[in-house]
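Kindly generate the corresponding structure for this input.
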Amino acid sequence: MKKYILFDNDGVLVETEKYYYEANVRALNEFDLELNFDTYMEIMARGGNAWEVAIKAGVPKEEINIKRERRDIYYQELIREKNIEIDGVVETLEKLSHSYKMGIVTTSRRVDFDLVHNNRDIVKYMDFTLCVEEYPRSKPYPDPYLAGMKKFNASKAECIIVEDSQRGLTSAVNAGIECVTVYNEFTKTHDLSKASYKINSIKELTSLLKNL
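The predicted model follows:
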């Protein structure tokens, strides 16, 4: 029986992934480098980062670090001004909170995560949140979700993960924990064939879990 739900954040609880891509595009453009969508999807799926494009072009590490800071500023500007709500998330979490303990396991930096969730009702339903600084290796390694499971002092059989990306799903598979993938237009080209379950909307999660 499932008792604990571990949620990915970006693309599952808030619609932020496209703005992170946009921020990377803007920063790389300042090097006169193009980051096309298909390239970014391939990088994202395997857990790489957009700076591979700059490294391949021979840009010095020091210059990349400067642009990385600019990228972070661009991203924060976007998530402040754009509508990043996903329909049905808060209502679904409210329903699930009566039957499950829940946590968020994200590859976001804590500073970005806190900015995203400032004045939102999502985190109040969570027992904990884990950001990229708070576990040894990021997705697609199993570390993030194993850390989440440990927080609950739970067994793998008692947990279920909710993801939207190939990188996140691979992390769940590597951790040996069942995973539900939620359809997201941004990650629709990712290979999600290893998911235990697939849903088209977060609003379907409640009924799915009732039948497990």
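
C-alpha only now, for contacts and for neighbours.
OK.

Run a quick neighbour tally on Asn36.
Using other CA atoms under 10 Å, Asn36 has 10 neighbouring residues.

I have a second one here; can you model it like the first so I can compare?
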Amino acid sequence: MLKAIIFDVDGVLVDSMLFQADAWVEAFKEVGITITRKDIYELEGSNDTRLIKAVFEKAGKEPEPEHFEQLPERKREFLEFDRIKPFEGIPECLNELKQHFKLAMVSGSNRITVGKVVDKFFSGYFDVVVNGSDLERGKPDPDPYLKALEMLNLTKNECIVIENAPLGITAAKRAGLYCVAVASMLEPEAVQHADLVLEEHAALLDYLKNLIPAEPHAE
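Okay, here's the model as predicted:
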């Protein structure tokens, strides 16, 4: 029986990936590495440490220890946070869902950014929040989703995951969870390893609303 829904954040709950990617592009430019938005979209869901390692590796370079602190800090400074908004219909949908299910948020973003998103848009909605600063191993390792299960005190069969990123889907599947993907930033082919692929947020909202148990008819 479904008891909880676990949500990724960027690209699922909030329309933020464009701004997140542009901020990383600017931060990496300062250390002489040129990347594109698509490079970040493909790494979305990674925590800061894993993302930095992957970008340096692709550029054929080795990060210095200070990069792991300085680059996320510069990225936060470049991030146009005020332009980030929830996807249309998401807050209202969450409000309905939380009457029936526990809700969890699992993000690869760091504690500061996730905290700002929760405070601004989703205060009081989520029973559990796991961010990229909480665990050494982030997505695509299963640890973030296993941590959410532990905090929810539920089994894998009692939860589903809503994702949008290839690494996040891999993490959910490695944790043994049913994963629904919304193809919000990448083409549907890039997220085909999910159990179910929805091509846009309107379809996601319909799917989520259909999970709500029907009211019993009065005799």
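
which element follows the helix or strand containing Gly168 of the first structure toward the C-terminus?
Gly168 of the first structure belongs to helix 166-175 when assigned by DSSP states H and E. Using DSSP H and E, the helix or strand that directly follows helix 166-175 of the first structure along the chain is strand 179-182.

And the strands in the first structure?
Secondary structure of the first structure (DSSP state E): strands at 4-7, 101-105, 128-130, 159-163, 179-182, 197-199.

what's the closest of these to Ile66 of the first structure?
Smallest distance to Ile66 of the first structure across the strands of the first structure (CA to CA): 26.4 Å, for strand 128-130.

Who are the packing partners of the closest one?
If contacts are counted by 3 or more CA pairs under 8 Å, 6 or more residues apart in numbering; DSSP states H and E, strand 128-130 of the first structure sits against strand 101-105.

Could you pull out the buried residues of the strand it packs on?
For strand 101-105 of the first structure, the neighbour count (16 or more other CA atoms under 10 Å) marks Lys101, Met102, Gly103, Ile104, Val105 as buried.

before we move on, back to that, just put the strands of the first structure in CSV and tack on distance to Asn49 of the first structure.
Output for those, formatted as CSV (distance: least, CA to CA, whole Å):
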stretch, distance to Asn49 of the first structure
strand 4-7, 22
strand 101-105, 19
strand 128-130, 20
strand 159-163, 19
strand 179-182, 22
strand 197-199, 26
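
can you tell which of these is closest to Tyr40 of the first structure?
strand 159-163 (18.3 Å).

now the angle from that closest one to strand 101-105?
Counting by axes from the mean of the first three to the mean of the last three CA atoms, to 10 degrees, strand 159-163 of the first structure points 40 degrees away from the direction of strand 101-105.

In terms of secondary structure, what does strand 159-163 of the first structure contact?
Right, strand 159-163 of the first structure is packed against strand 4-7, strand 179-182 by 3+ CA pairs under 8 Å, 6+ apart.

Distance of Ala147 of the first structure relative to Tyr141 of the first structure?
With the distance defined as CA to CA, to the nearest Å, Ala147 of the first structure ends up 11 Å from Tyr141 of the first structure.
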